[in-house]
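Q: Starting from these lines, generate the structure:
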Amino acid sequence: MNVILLHTGQTLSFGAKLFAAIYLWYSYRRSFRKSALIFSVAFLTASLQVLGDLIEIETATITMEALFASLLFYGSLKLLDEEGLSFTVSRGYYVSLTPLILTLYMLTAERSSPPNWLATVGVAYVVSGLFILLSGFLLLGLRNLYGNTLKYLGILLIVYGAHEMDYPLLRPVDWFAPFGFSLSAALTLLIAYFFVRFAGQEEFLKLPPERSKPLKEIKPGLTLLSPEEYKKLLPPIKELPLLAFTRNPREAPENWTVYTISQIERERTVSPTNLPKITETVSRYLKTAGNGGIALIDGIEYLNMYNGFEATAKWLSALGDIAYVNNGSVIVVTEREAWNEREWNLLMRLVA
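A: Purely as a prediction, here's the structure:
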C-alpha cells in the first residue's frame, strides 16, 4: 500500500478521534451525562489505537480497539438508560467487557502456544467489530428522539463494525487492502463527525431556558405539597421546563421532561426500584438548569411501597441535599393520610 496514503489516513483518523474525544468531554461538562463521558474515553482509546498502528505494535492496536468497542457498547447502553429505555444497564456493563476480556485472553494464550494470527488477533477483531455493530443498532433505537443524526450514526457504526469483522478474512487479499483501508478511514471520519454533531444537540444537552431567579413560592431544597397545594402552585410552574417523575404522565404539561414511574419498560420510563437512576437524572438536571431548577416527584407512595420507608426517607433526604447545593427545588406531592404518624413526622423533619 502507498505509504503516503497510509500515513495520511492514519493522521486524519487520529485527529478526528482525538477531536471527538475532546468535544464529548466538553459535552459531558455541560450536560453531566455519563454517556458523554464514556463516549469521550472510548474515542480517546480509539486515538491510542491509531498510535499503536503507527508504531506497529499490534497487541496495543487490538487491545485499544477492543477497549473502544467495550466502551462504545456500554456508552450506548448508558444513553438508553438515561432516556428511560432500559432497566438493565448494570448487567450490560459486564456484557460490554466481552471484547476487551476476550482480546486479552487470546493475546495471553498466544504467548503460551504456537502463534496463530487468525485464532488470536483475528478473533479479537471479529468480536470487537460485532460489539461496534451492536452499538449501532442500540443507537438506532433512539432515532425518534434525536432524528437523522443518530440514525446516520447508527448506520455508520453498523457498517464499520461489519467491515471490521471482515478484516481477518480479507487481510491476505492484496487488492482489497487499499479499498479496505480507505473505507475504514472514511467511516472513522464520518462517525467522529456525527458523534460531535449528536453531542452538541440541544436534545442531548437538555439545557433549559434561563430564568433570572427562582420562584418565590418554592424554597431551595425539599418541599412537600398536598395535592391541593400542588394544584394552586401549578399555574406559575406549568410554563417552566420542569423535570417530573409521575404515575400519570398525561396530566403533565407538554414542555415538561416527564418520566413515568412504572414496572413496564418503554420510552421515558423508570422502575420504582431504580432510585439511583432518579437521583442521577435529578442531579444532572439541577446542575444544568442553573439557579431555580425544579424537579417534581408525584407518586412517592408508589416508590415507598417498593423500597420501604427507611430507604425512601434516606433517598428524599439525599435529593433535598442535591437540590439545596444547586439552589434548586425538589417538590414531592403526597397526602398526609398516606403515612402513619411516625413516618409523617420524619418527613416533616426532612423539609424543616
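Q: hey, let's count contacts and neighbours off CA atoms from now on
A: Noted.
Q: for this structure, which helix is longest?
A: Counting by DSSP state H, the longest helix found in the chain is helix 3-31.
Q: report the angle between the axes of the very next helix or strand once past that one and helix 3-31?
A: Using DSSP states H and E, the helix or strand that directly follows helix 3-31 along the chain is helix 34-54. Angle between the axes of helix 34-54 and helix 3-31 is 160 degrees (criterion: axes from the mean of the first three to the mean of the last three Cα atoms, to 10 degrees).
Q: hmm, who's touching helix 34-54?
A: The contact list for helix 34-54 (Cα atoms under 8 Å, 6 or more residues apart in numbering) reads 7, 10, 13-15, 17-18, 20-25, 27-28, 58, 60-65, 67-69, 71-72, 74-76, 78-79, 199.
Q: Centre of the chain to that helix, how far?
A: Distance, stretch centre to chain centre, for helix 34-54: 16 Å (Cα atoms, centre = their mean, to the nearest Å).
Q: could you point out which element follows it?
A: helix 58-82.
Q: Alongside the first, I'd like the structure of this one:
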Amino acid sequence: MDPYLIAAAFSAGVKLAAGGMMLFFSERQHRKTALYWGLAWLIYAYAIIGDVAGNYILGAVSVALFASLLFYGTTKLTGAESSMRGLSDLISFLPLLLVVYAVSVISSHPEDYGVSMLGMAYGISGFFLVLSGILLVGMKDLYGSKSRNLGITLGIYGLHQADYPFLRPVGWFVPVGFSVDLLLTLISVIFMVEFVTVFPVEISSEPVKKDIQEGVFIVSPSEAMGFLRQFHDYPVLAFVRTLQTPRAWRTFRITNVDGMWTVPPTNLPKMLETSVGYMSSLKAKDPNSKPVILLEGLEYLRLYTDFKGLARFLSSLKDYVTVNNGTLVVVLDRNAWEERELKTLERLLK
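A: Take a look at the predicted model:
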C-alpha cells in the first residue's frame, strides 16, 4: 500500500481524535475555547482528505476554516482582547504579507492551479496559527507555562504549514512532512488538554476555614461593605463594577476597557465559564470548601444585555453555585430597577 496514503489516513485519524477529545473537555470543563478548537481539528481532517483525493477546493476551505476557528477560540480566552493590541502593527501589514506569499506560491507552481490554491490556504492558515501562538504566549502571566508552551507549539505549526506549497511537490519530503505534521498535532493536543483544564482563577493554596452559609443572598450596596470585611482573607471570586475588593479575592472588573482581569458587560458566558473554573479549582484543593462568588454591577450589565439574557445567566450561575454547595452574593440597587424586573430577579434568585 502507498505509504503516502497510510500517513495521510493516520494524520486524518489523529486530527479527528484530537477534535473529539477537545469537544469532550469543552463539555466537561465548560470551556468555549475547547469547543472552537475541537471543531477546528475535526475540520482539519477534511483538509487531509481533500489533499489526498485531489479535491483542492475542499482542502483549501477546510484548512482555512481550521485556522479561523482556532484563532477565534484563542481570542475568546480571558484577557486575549488586550493582547490583540500588541499585534495591531503586524495585522495592519496582513494584506501585503498575504499578497507577497500568494505571488510566491503561484510563481512556484504556474502550471498547477490546484496546488497553488491549496498552498495559499495553508500559508494563510499558518499565518493565523502564528498569530494564535503570539496571543497565547502573551497570556503567560495569566495562564503560566501551559499558555507559553501551547503558543510556541502553534507558532512552529504555523511555520510548518507555510512551507507546504514549496515542499509538497518534493517526493522525498512528503512522508517527512506528514510525520512533522503528526508530531506537531500530537504535541499541540497535549498542550491544549493541559491548557483547557487550567483556569485563570485557579486556587494555589487551601482556603482559610470559615463558617459560610450556603445559598443566594441579595444585598444592597451598603450591606456589601460588611461582606467585604467578613471575607477579606477568603479567595472569593468577584465580578464588580465599582467596589474595591480585598487582595485575597480573585476580582474581575466589569468594563469595556480591555485588560487581563476585566470582562466586558456583554460577555456573560465568560463570567459563567470563569465561575465554573473557580469552583472546580477550589473543590480540587479541598472538597469540603465552599465557593463564594460576589456579583456587583447588575444595573450596568442591564444596559448592555436584554433582561431575558441576564436572567438566564443568573439562573445558570445560581444552579452551579447550588450544586457546589456554595454562596452567591448579588449586590442589587433596588431603586434602579423597574418593579416587574425587580420581582423577577428576586424570585429567580430565591
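Q: Now the TM-score, please.
A: Superposed pair, TM-score by TM-score structural alignment, normalised by the length of structure 2: 0.70. Supporting alignment: 311 aligned residues with a Cα RMSD of 4.2 Å.
Q: Can you turn the buried part of the contacts of helix 34-54 of structure 1 into a ChimeraX selection?
A: ChimeraX command restricting the contacts of helix 34-54 of structure 1 to the buried ones, with burial defined by 16 or more other Cα atoms under 10 Å:
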select :10,13,14,15,17,18,20,21,22,23,24,25,27,28,60,61,62,63,64,65,67,68,69,71,72,74,75,76,78,79,199
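Q: list the contacts for the corresponding residue of structure 1 for T153 of structure 2?
A: Aligned by TM-score structural alignment, T153 of structure 2 pairs with L156 of structure 1. Counting by Cα under 8 Å, 6+ apart, L156 of structure 1 touches 136, 187, 190-191.
Q: ok, so of those, who is nearest E228 of structure 1?
A: G136 (46.9 Å; Cα to Cα).
Q: Report the secondary structure element holding that closest one.
A: helix 123-140.
Q: with structure 2 superposed, average distance for that helix?
A: For helix 123-140 of structure 1, the mean distance to aligned residues of structure 2 following superposition is 1.9 Å (mean Cα distance after the TM-score superposition for structure 1).
Q: okay, and that helix goes to which residues in structure 2?
A: Counting by TM-score structural alignment, helix 123-140 of structure 1 corresponds to 120-137 in structure 2.
Q: what's the matching stretch in contact with?
A: 60-61, 63-64, 66-68, 70-71, 74-75, 80, 83-84, 87, 98, 101-102, 105, 147-165.
Q: Would you write a ChimeraX line that selects the buried entries of those residues?
A: Buried members of the contacts of stretch 120-137 of structure 2, defined by 16+ other Cα under 10 Å, are picked up in ChimeraX with:
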select :60,61,63,64,66,67,68,70,71,74,75,80,83,84,101,102,105,147,148,149,150,151,152,153,154,155,156,157,158,159,160,161,162,163,164,165
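Q: out of the contacts of stretch 120-137 of structure 2, which are inside helices?
A: Counting by DSSP H, these contribute 60-61, 63-64, 66-68, 70-71, 74-75, 80, 83, 98, 101-102, 105, 147-162, 164-165 to helices.
Q: residue ranges for the helices of the stretch 201-350 of structure 2, please.
A: 221-230, 268-285, 298-304, 307-323, 339-348 (DSSP state H, counting those that start in this stretch).
Q: What is the longest one packed up against?
A: Taking 3 or more Cα pairs under 8 Å, 6 or more residues apart in numbering; DSSP states H and E as the contact definition, the neighbouring helices and strands of helix 268-285 of structure 2 are strand 237-240, helix 307-323.
Q: what sits up against it?
A: 29-32, 78, 198-203, 205-207, 237, 239, 263, 289-291, 293, 310, 313, 316-317, 320, 324.
Q: Please repeat the previous calculation with a cut-off of 7 Å.
A: 30-31, 199, 201-203, 206, 289, 291, 313, 317 (Cα atoms under 7 Å, 6 or more residues apart in numbering).
Q: And the shortest one, by the same measure?
A: Residues outside helix 298-304 of structure 2 that contact it (Cα under 7 Å, 6+ apart): 265-266, 332, 336.
Q: how far is that helix from where the chain is centred?
A: Helix 298-304 of structure 2 sits 24 Å away from the centroid of its parent chain (Cα atoms, centre = their mean).
Q: How about stretch 322-330 of structure 1?
A: So, by Cα atoms, centre = their mean, the centroid of stretch 322-330 of structure 1 is 23 Å from its chain's centroid.
Q: Run a quick check on A323 of structure 1 versus S317, I expect a contact.
A: No - in this structure A323 of structure 1 lies outside contact range of S317 using Cα atoms under 7 Å: 9.9 Å.
Q: quick one: which of these two has more around it?
A: Neighbours were tallied for A323 of structure 1 and for S317 using other Cα atoms under 10 Å; the higher tally belongs to A323 (26 against 18).
Q: gap between that one and A20 of structure 1?
A: For A323 of structure 1, the distance to A20 of structure 1 (Cα to Cα, to the nearest Å) stands at 32 Å.
Q: For T61 of structure 1, list the residues it contacts.
A: Counting by Cα under 7 Å, 6+ apart, T61 of structure 1 has contacts 49-50, 52-53.
Q: ok, and the most crowded of these?
A: In these, the most neighbours by other Cα under 10 Å go to Q49, 25 neighbours.
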